[in-house]
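# pasting the structure only:
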């Protein structure tokens, strides 16, 4: 584990963390909430490309989930980033994103990060544009999914942010 603060550590998620990640996502009031089952599977099948930040008791207080698309092996697609309300404002989301991409770069190789952000989600826009600045990368934005592409009712478009090429430091383990 890598220390992010004296009382917090970044780690890989485990299946036992799935319920807490689901709760944090639900309580965020910003993320599209997936089924609890999907968070359990994510913690099992994509732990290598995801991260949690744990408090002094070892409980997750934030997470970032991601995966490497099979047709883009040098790219980490970040699915969700969330921090428990009591822990916000401490830079945990940025620390999680930096820690995860350093680990993924060391283990898998990494040249780019992708994510989607709905227009008006200024917190996510700031998180990912500042990430690009820290890593000397450019940001390309294109609409990935139009509002009408979603079959389950009103949904804002999803804008794809492609960040790269990355200049990543060696992991600080």
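Nice, thanks for sending it over. The shown structure was predicted, so the numbers you read here are calculated from the model rather than taken from an experiment.

# C-alpha only now, for contacts and for neighbours.
Will do.

# top helix in the chain by residue count?
The longest helix of the chain (DSSP state H) is helix 92-108.

# quick check: buried residues in that one?
For helix 92-108, a neighbour-count test (16 or more other Cα atoms under 10 Å) marks 92-105 as buried.

# and the residue nearest to the spatial centre of the chain, what helix or strand is that in?
The centroid of the chain falls nearest to residue 64 when counting by Cα atoms, centre = their mean (3.1 Å). Residue 64 is part of strand 60-67 when elements are defined by DSSP states H and E.

# and that strand, what does it pack onto?
helix 18-28, strand 51-54, strand 75-83, helix 92-108 (3 or more Cα pairs under 8 Å, 6 or more residues apart in numbering; DSSP states H and E).

# now those as JSON lines including distance to residue 122?
As requested, these are exported to JSON lines (distance: least, Cα to Cα, whole Å):
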{"stretch": "helix 18-28", "distance to residue 122": "14"}
{"stretch": "strand 51-54", "distance to residue 122": "22"}
{"stretch": "strand 75-83", "distance to residue 122": "14"}
{"stretch": "helix 92-108", "distance to residue 122": "14"}
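
# compare the ones you listed and give me the one nearest residue 44.
Closest approach to residue 44 among those (Cα to Cα): helix 18-28, 8.7 Å.

# okay, one more to line up with it:
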């Protein structure tokens, strides 16, 4: 019997659950420069926001996660809070697959737009969301949203609000 190589082992996408909270906390810690949240926050991301989040597992390990939510005043928009992909899950288009998984969910049946915030120097995130927009046939707009000095007290780079849409379901 031969063992499968880790590159060919399938990655399963599913809704997160509260048992993923601590695992998410560990995943983010292993994916610098992502901003860590408290374990309690991660538990809420995995339970309260499970319908708009996605967990990616490979051989029992959490190798990817996207947390998101539909803002109460924007029912046509899913806001992507954080995207984490462990090195074990990289190079397979996992992040984009997870984004498409979220917008295909019943919870997103009225969603025609996606938003996220990205720092100016995060080239990987800019590339991911622009590629997703291309695949969805949607436009991308962005502007500075959270300013370094005003909103972060100089402790974090400014975040740009990126908006994709309108799009239709994949």
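Done, it's in. As the structure is a prediction and not an experimental result, all values here were calculated from the model.

# care to give me the TM-score?
Once superposed, chain against chain, the TM-score is 0.90 (TM-score structural alignment, normalised by the length of the second structure); 163 aligned residues with a Cα RMSD of 1.6 Å.

# and the residue nearest to the centre of the first structure, what is it in contact with?
Taking Cα atoms under 8 Å, 6 or more residues apart in numbering, we find residue 64 of the first structure in contact with 50-52, 78-82, 93, 96-97, 100.

# pipe these into CSV and attach distance to residue 157 of the first structure per row.
Formatted as CSV, those follow (distance: Cα to Cα, whole Å):
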residue, distance to residue 157 of the first structure
50, 24
51, 26
52, 27
78, 17
79, 15
80, 16
81, 18
82, 20
93, 23
96, 26
97, 23
100, 26
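
# thinking again about what came up before, packing partners of the longest helix of the first structure?
By 3+ Cα pairs under 8 Å, 6+ apart, helix 92-108 of the first structure packs against strand 2-5, strand 51-54, strand 60-67, strand 75-83, helix 122-134.

# need the winner for burial among those.
strand 51-54 (a mean of 26; mean count of other Cα atoms under 10 Å).

# can you name the residues of the second structure that that strand overlays?
The alignment of strand 51-54 of the first structure onto the second structure (TM-score structural alignment) covers residues 54-57.

# re the thing from before, the strand holding residue 64 of the first structure against the second structure, how far on average?
Its aligned residues in the second structure lie a mean 0.7 Å from strand 60-67 of the first structure after superposition (mean Cα distance after the TM-score superposition for the first structure).

# chain center to that strand, what's the gap?
Centroid separation for strand 60-67 of the first structure versus its chain: 6 Å, with Cα atoms, centre = their mean, to the nearest Å.

# next, count neighbours for the equivalent of residue 28 of the first structure over in the second structure.
Residue mapping for residue 28 of the first structure onto the second structure gives residue 31, with TM-score structural alignment as the criterion. Residue 31 of the second structure: 16 surrounding residues under other Cα atoms under 10 Å.

# which residues does the closest residue to residue 31 of the second structure other than its chain neighbours contact?
Distances taken as Cα to Cα, 6 or more residues apart in numbering place residue 86 nearest to residue 31 of the second structure, at 6.1 Å, with adjacent residues excluded. Under the criterion of Cα under 8 Å, 6+ apart, the contact list for residue 86 of the second structure reads 27, 30-31, 63-64.

# alignment lookup: residue 86 of the second structure to the first structure.
The pairwise alignment with the first structure assigns residue 86 of the second structure to residue 84, based on TM-score structural alignment.

# and that match, how close does it get to residue 111 of the first structure?
29 Å (Cα to Cα, to the nearest Å).

# the helices and strands packed on helix 92-108 of the first structure: which one's closest to residue 116 of the first structure?
strand 75-83 (7.7 Å).
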